[in-house]
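Chemist: Requesting a structural model of the entry that follows:
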Amino acid sequence: MRALQTAAAVEALSLIVLLLNLATVHVPALASALGPIHGCAYLIAIVLTWTLTKTTRIRAISIIPGFGALLVLCSLRSNPQV
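Modeler: Below is the predicted model:
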């Protein structure tokens, strides 16, 4: 569960920084560095979700780009039996 929390945080923070960069100064080097980090965090969050739960609904939520891992964490906290 801790690894999923970390992946969700990295995914969300990297997305925020990427969007802020795009909306303001648009430094290509920053986008080149953070893009793969965001992508890896996204994929790691999906894999961790699929290993932690067997619920189809939560697994489907995990593939939502950008904030799917955060939604999974909220779902798991509200229903710990899953």
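
Chemist: Please count neighbours and contacts with C-alpha atoms only from this point.
Modeler: Will do.

Chemist: and for the longest helix along the chain, what are the contacting residues?
Modeler: The longest helix of the chain (DSSP state H) is helix 28-52. With contacts defined as C-alpha atoms under 8 Å, 6 or more residues apart in numbering, helix 28-52 is touched by 1, 3-4, 7-8, 10-11, 14-15, 18, 21, 58-59, 62-63, 65-66, 69, 72.

Chemist: Also this sequence, please, to line up against the first:
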Amino acid sequence: MMLLRVAARTELISLLALLANLATVHVPWIPTLLGPLHGCAYLLVIGATVAATHRTRARLLAVVPGIGGLLALRSIRLDQLRAKNLHV
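Modeler: Purely as a prediction, here's the structure:
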């Protein structure tokens, strides 16, 4: 879960930085550095979600670029809370 949390935040922050650079000054070295970081974080989010849960909903949410990792993480946490409440 920690890996998914870090990867999801990295994916979102790197995407926001890329979009901010594109909308403002467009410094050429920023996408050179942040593009691969964002791509790796995106793939890591998908892989970590597949490893963390078997739920189709969370796996589909992980594929959404940018915020998919955070949405998948939230879905996994809600499933865990529901499971705890059913077993109490």
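
Chemist: After superposition, what is the TM-score?
Modeler: Superposed pair, TM-score by TM-score structural alignment, normalised by the length of the first structure: 0.93. Supporting alignment: 81 aligned residues with a C-alpha RMSD of 0.9 Å.

Chemist: Average offset of the following helix or strand past the longest helix of the first structure relative to the second structure?
Modeler: Once the chain leaves helix 28-52 of the first structure, the next helix or strand it forms, by DSSP states H and E, is helix 56-62. Here the mean offset of helix 56-62 of the first structure against the second structure after fitting is 1.0 Å, by mean C-alpha distance after the TM-score superposition for the first structure.

Chemist: For whichever helix or strand comes after helix 56-62 of the first structure, list every residue counted as buried.
Modeler: For helix 56-62 of the first structure, the following helix or strand on the C-terminal side (DSSP H and E) is helix 68-78. For helix 68-78 of the first structure, the buried set under the neighbour-count rule, 16 or more other C-alpha atoms under 10 Å, comprises 68, 69, 70, 72, 73, 76.

Chemist: Contacts for helix 68-78 of the first structure, please.
Modeler: For helix 68-78 of the first structure, contacts defined as C-alpha under 8 Å, 6+ apart pick out 4-5, 7-9, 11-12, 42, 45-46, 49, 58, 61-62, 82.

Chemist: Only the buried members of those residues: can you turn that into a ChimeraX selection?
Modeler: To isolate the buried subset of the contacts of helix 68-78 of the first structure in ChimeraX, counting by 16+ other C-alpha under 10 Å, use the following:
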select :4,5,7,8,9,11,12,42,45,46,49,58,61,62
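
Chemist: What's the local residue count around residue 13 of the second structure?
Modeler: Residue 13 of the second structure sits with 16 neighbouring residues when counted by other C-alpha atoms under 10 Å.
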